[in-house]
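> this one's structure only:
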């Protein structure tokens, strides 16, 4: 944890030093969640998920009620000392109902996740493209999204757009840490960097 904080401070200091050289480097931030929540496509997707979820819940409730009725009937058969062949048959029926309930619950959740992901990806892509367009149009060097730090404490910046991706300080930081700088990665980071300019 302490190492991450030191690394973050080193990056911040190096980044601040490079910004001091060029006063025209503008940095902005984006409330990406607010943008998403106000998009008609996102609102519609959430409504669809609620409707599908309610439908699945009704089916699950029906399956549970059927299981409960047959389970109560089975308990009565056991109490009345019914024939073993009947009890075995009813026990198998109960087991099948239980499995059907569990399978439907698992499958419906997977279907909801898949449906959401399939519909959400183009919406997120549209927002990312709009962020990049706005950053370029307004002459920003960086656009950030401020997330809560998962370890608690301050906000954690996430770069959504970087005008200049050639200012990679990875080699310098690795050298400062005593790591072979030749092993520094040249990969581009962040989803917006994958979008074509």
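Looks like it arrived, so ask away. In this text the structure is predicted, and so the values were computed from the model without any measurement.

> could you use CA atoms for every contact and neighbour count after this?
Noted.

> now do the strands in the chain.
26-29, 140-148, 155-162 (DSSP state E).

> now those as a markdown table including mean neighbour count?
As requested, the strands of the chain are exported to a markdown table (neighbours: other CA atoms under 10 Å):
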| stretch | mean neighbour count |
| --- | --- |
| strand 26-29 | 15 |
| strand 140-148 | 18 |
| strand 155-162 | 18 |
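
> relative to residue 3, which of those is closest?
Nearest to residue 3 among these is strand 155-162; the distance by CA to CA comes to 15.7 Å.

> quick one: contacts of that closest one?
128, 131-132, 135, 141-149, 190-193 (CA atoms under 8 Å, 6 or more residues apart in numbering).

> one step back: need the strands of the chain in TSV with distance to residue 40, can you?
Below are those laid out as TSV (distance: least, CA to CA, whole Å):
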stretch	distance to residue 40
strand 26-29	22
strand 140-148	21
strand 155-162	22
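
> use this one as the comparison:
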């Protein structure tokens, strides 16, 4: 029985030593701060703003032309310059243009989303690659984003290492 107790005690000590030796290392980064400091991110945001303004300007011009033509049609109809059939034809044309404006707005949103993904995907990839490289170099098994972290010691913050890896 004494021998069994000694073996059991040794097994517990070996298990505890193994668990301690293979302790996992955790870190975290502030990805929002890193992204905000990247020149590529600033350029992408500027590019997106320019595209958005350009598309909005085109959409506003379409709406203004529509409103002008709508008012002109109302004035002609009130003045009795149009027959009921001509009024109906003009109203149908305006409805078609209104649908075109709505389709343009939907396409504008889709184009902006596509351009955003196109511009930001390589930036996100470079940040993720830098995080993975830091994790491998420093022996981290897990790196979390600070935005979803409830608690973290400052010594586990690897944001500065990632910034260095990115050349910031």
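Great, that's in hand. These figures come from a predicted structure and were not determined experimentally.

> related to what we said a few turns ago, residue 78 of the first structure is nearest to which of the strands of the first structure?
Nearest to residue 78 of the first structure among the strands of the first structure is strand 140-148 (56.1 Å), distances taken as CA to CA.

> follow-up on the earlier one: looking at the strands of the first structure, which is nearest to residue 72 of the first structure?
strand 140-148 (49.3 Å).

> relative to strand 155-162, how tilted is that closest one?
With axes from the mean of the first three to the mean of the last three CA atoms, to 10 degrees applied, the angle from strand 140-148 of the first structure to strand 155-162 works out at 150 degrees.

> from residue 12 of the first structure, how far out is residue 84 of the first structure?
Residue 84 of the first structure sits 75 Å away from residue 12 of the first structure when distances are taken as CA to CA, to the nearest Å.

> now for the longest helix that the first structure contains, which elements pack on it?
Once the first structure is assigned using DSSP state H, the helix that runs over the most residues is helix 84-137. In terms of contacts (3 or more CA pairs under 8 Å, 6 or more residues apart in numbering; DSSP states H and E), helix 84-137 of the first structure is packed against helix 32-37, helix 40-79, strand 140-148, strand 155-162, helix 191-194.

> how about 7 Å then?
Packed against helix 84-137 of the first structure by the contact rule (3 or more CA pairs under 7 Å, 6 or more residues apart in numbering; DSSP states H and E) you find helix 40-79.

> and the helix it packs on, which residues are buried?
Neighbour-count burial for helix 40-79 of the first structure flags 42, 45, 49, 52, 56, 60, 63-64, 67, 70-71, 74, 77 (criterion: 16 or more other CA atoms under 10 Å).

> got the angle for that helix vs helix 84-137?
Relative orientation of helix 40-79 of the first structure and helix 84-137, computed by the same axes, to 10 degrees: 170 degrees.

> mean shift between helix 40-79 of the first structure and the second structure?
Using mean CA distance after the TM-score superposition for the first structure, helix 40-79 of the first structure ends up 0.8 Å from its aligned counterpart in the second structure, as a mean over the superposed pairs.

> what stretch of the second structure does that helix fall on?
Aligned by TM-score structural alignment, helix 40-79 of the first structure falls on residues 39-78 of the second structure.

> residue 67 of the first structure and residue 5 of the first structure: what is the separation?
54 Å.

> what number of residues are in the vicinity of residue 108 of the second structure?
17 (other CA atoms under 10 Å).

> again with residue 115 of the first structure
15.

> check the one 3 residues further on too.
A count of neighbours around residue 118 of the first structure, defined by other CA under 10 Å, yields 11.

> from residue 84 of the first structure, how far off is it?
50 Å.

> and if you look at residue 192 of the first structure?
66 Å.

> can you give me the distance of the residue nearest to the spatial centre of the first structure to residue 111 of the first structure?
The first structure has residue 117 as the residue nearest its centroid, 9.2 Å off, counting by CA atoms, centre = their mean. Distance, residue 117 of the first structure to residue 111 of the first structure, using CA to CA: 10 Å.

> for burial, what's the neighbour tally of residue 36 of the second structure?
11.

> separation between it and residue 96 of the second structure?
As for residue 36 of the second structure, its distance to residue 96 of the second structure is 43 Å (criterion: CA to CA).

> residue 71 of the second structure now?
Counting by CA to CA, the gap from residue 71 of the second structure to residue 96 of the second structure is 16 Å.

> likewise for residue 106 of the second structure?
15 Å.

> starting at the chain centroid, how far to the longest helix of the first structure?
Its chain's C-alpha centre and that of helix 84-137 of the first structure lie 14 Å apart, by CA atoms, centre = their mean, to the nearest Å.
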